[in-house]
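1. have a look at this fold, sequence not included:
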């Protein structure tokens, strides 16, 4: 698996700082100064992760992430000085997997990158190892964890890494209610930082993607008002693994 990181920021100082800290951890870094350059590079090469500034010349980070998500599922961590809730939600809706507000600690960025790559590496390793097929099957939804593929009523659903992690975490424990803090800790692995709206935004995107091909599959992800979310199945539709 690639160990290459694309750093996208129009500030030379930010790029140099991230490059320094990432290369200390043996990552290979590439740089882009504007949105058009970033999109072109991301389409032509498979990076492990993209650190993407929101405010960019030529094409902003939201547009880059949205266009990239039409073709690729490369993990994206959004970097921006805009810390308002609306900007965070917009970043996640465009396809970002994580969001860090400037000014940030470069060490925190490195830790977030490493955590994201660790989870991605585990998924790829599990797919390559010979073992009984890892399937979670419901009437309207099948999760093939070996192929990292989701089928809703026999239609493939393309999910980002974080959307997939969220779906499989919920589906492995049907009818159990998880509050937002639990999901943030278990899926995003945040214990001391993180925005609860992150969970809401990803659930919304996951439902929308499922609903495009199967309303029944989308309805399995239920909101428990005032608490959180659950993956709801009827007693005669228990999963098989």
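-> Cool, got the structure. Computed from a predicted model, the values in this text were never measured in an experiment.

2. C-alpha only now, for contacts and for neighbours.
-> Noted.

3. after the helix ranked longest in the chain comes which helix or strand?
-> The longest helix of the chain (DSSP state H) is helix 106-128. The helix or strand immediately downstream of helix 106-128 is strand 135-137, counting by DSSP states H and E.

4. let me see the ranges of the helices in this structure.
-> Under DSSP H, the chain gives helices at 12-24, 35-44, 61-69, 85-93, 106-128, 161-171, 180-187, 197-211, 215-218.

5. then this one, side by side with the first:
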């Protein structure tokens, strides 16, 4: 079965170049030059992965990312000329899985997409239920998170972090180790990037984000799951 990709960018040249590269890799390619059309195409076709530019007319990439993430855990890569850390963090807070800064190598973008899809398929093949204290369970087959009897949607990065936490309870992870688990590729090592993903994950599993019971901060090092500090 063909993988499919939705590419959203208001630069027609970028759409043409990326479309050509992904078609050569046997992807089914959908394109949109604005956020509103991108959302419609996503709803109609449910692609395997989405690449979106942050700065688009009408509906911005940030807004489109938020709308997609509200209904789906489909991997999202941000394509952006905004290289400031705060802009990148904003995209991650909305649920993006990765980012590529302009100018970029089309071959690099293809490689990142393939890597994310490969990890997604690997995760889907593991039919294992992970759980903790009867309140949190994560199905590695369906990537379904259940918290106190309520199903919660998680992004690919949140899923990978939670898998590692549940499989290695009480292990103290450094931020660099968590970046390797979450991203799986070389990215800029902003501590706040992993902190942002942890904050998003805490919102989904903790009763009190200010006094977390599950994902605990180990000051000066990183994070651990469960146990006492």
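-> Happy to help now that I have it. Note that the structure is predicted; figures quoted are calculated from it, not measured.

6. quick revisit: make TSV from the helices of structure 1 and add distance to residue 78 of structure 1 to it.
-> Shown next, in TSV, are the helices of structure 1 (distance: least, CA to CA, whole Å):
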stretch	distance to residue 78 of structure 1
helix 12-24	13
helix 35-44	13
helix 61-69	8
helix 85-93	7
helix 106-128	10
helix 161-171	14
helix 180-187	17
helix 197-211	12
helix 215-218	27
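
7. would you turn the ones you listed into CSV with distance to residue 99 of structure 1 and mean neighbour count?
-> Listed next are the helices of structure 1 as CSV, based on distance: least, CA to CA, whole Å; neighbours: other CA atoms under 10 Å:
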stretch, distance to residue 99 of structure 1, mean neighbour count
helix 12-24, 15, 15
helix 35-44, 17, 18
helix 61-69, 12, 22
helix 85-93, 7, 18
helix 106-128, 10, 15
helix 161-171, 12, 20
helix 180-187, 13, 17
helix 197-211, 9, 19
helix 215-218, 26, 19
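
8. among the ones you listed, which is nearest residue 224 of structure 1?
-> helix 180-187 (10.6 Å; CA to CA).

9. can you tell me what part of structure 2 the closest one aligns to?
-> Aligning helix 180-187 of structure 1 against structure 2 (TM-score structural alignment) gives residues 175-182.

10. picking that back up, which among the helices of structure 1 is found nearest to residue 147 of structure 1?
-> Counting by CA to CA, residue 147 of structure 1 lies closest to helix 106-128 out of these; the figure is 6.3 Å.

11. chain center to the closest one, what's the gap?
-> Centroid displacement of helix 106-128 of structure 1 relative to its chain, using CA atoms, centre = their mean, to the nearest Å, is 11 Å.

12. give me the contact list for that helix.
-> 1, 17-18, 21-22, 48-49, 75, 100, 145-148, 161 (CA atoms under 8 Å, 6 or more residues apart in numbering).

13. got it, and stretch 146-160 of structure 2?
-> 69, 72-75, 95-97, 120, 134-138, 143-145, 181-183, 197-198, 200-201, 204-205.

14. one more time with 7 Å, if that's ok
-> The contact list for stretch 146-160 of structure 2, computed with CA atoms under 7 Å, 6 or more residues apart in numbering, reads 73, 75, 95, 97, 135-138, 144-145, 181-182, 197, 201, 204-205.

15. same question, stretch 18-35 of structure 2
-> Against stretch 18-35 of structure 2 from outside (CA under 7 Å, 6+ apart): 2-11, 15, 38, 56-61, 64, 106, 110.

16. try it again with 8 Å
-> Under CA under 8 Å, 6+ apart, the answer for stretch 18-35 of structure 2 is 2-12, 15, 38, 41, 56-61, 63-64, 106-107, 110.

17. ditto for stretch 186-203 of structure 2
-> So stretch 186-203 of structure 2 is contacted by 85, 89, 92-93, 154, 157-158, 175-176, 178-179, 209, 212, 215 (CA under 8 Å, 6+ apart).

18. want to try JSON lines for these, with distance to residue 32 of structure 2 as columns?
-> Below are those laid out as JSON lines (distance: CA to CA, whole Å):
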{"residue": "85", "distance to residue 32 of structure 2": "26"}
{"residue": "89", "distance to residue 32 of structure 2": "24"}
{"residue": "92", "distance to residue 32 of structure 2": "22"}
{"residue": "93", "distance to residue 32 of structure 2": "23"}
{"residue": "154", "distance to residue 32 of structure 2": "26"}
{"residue": "157", "distance to residue 32 of structure 2": "25"}
{"residue": "158", "distance to residue 32 of structure 2": "27"}
{"residue": "175", "distance to residue 32 of structure 2": "36"}
{"residue": "176", "distance to residue 32 of structure 2": "35"}
{"residue": "178", "distance to residue 32 of structure 2": "33"}
{"residue": "179", "distance to residue 32 of structure 2": "31"}
{"residue": "209", "distance to residue 32 of structure 2": "38"}
{"residue": "212", "distance to residue 32 of structure 2": "41"}
{"residue": "215", "distance to residue 32 of structure 2": "39"}
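
19. farthest pair in the residues you listed?
-> Spanning the widest gap among the contacts of stretch 186-203 of structure 2 are 85 and 212, at 25.8 Å by CA to CA.
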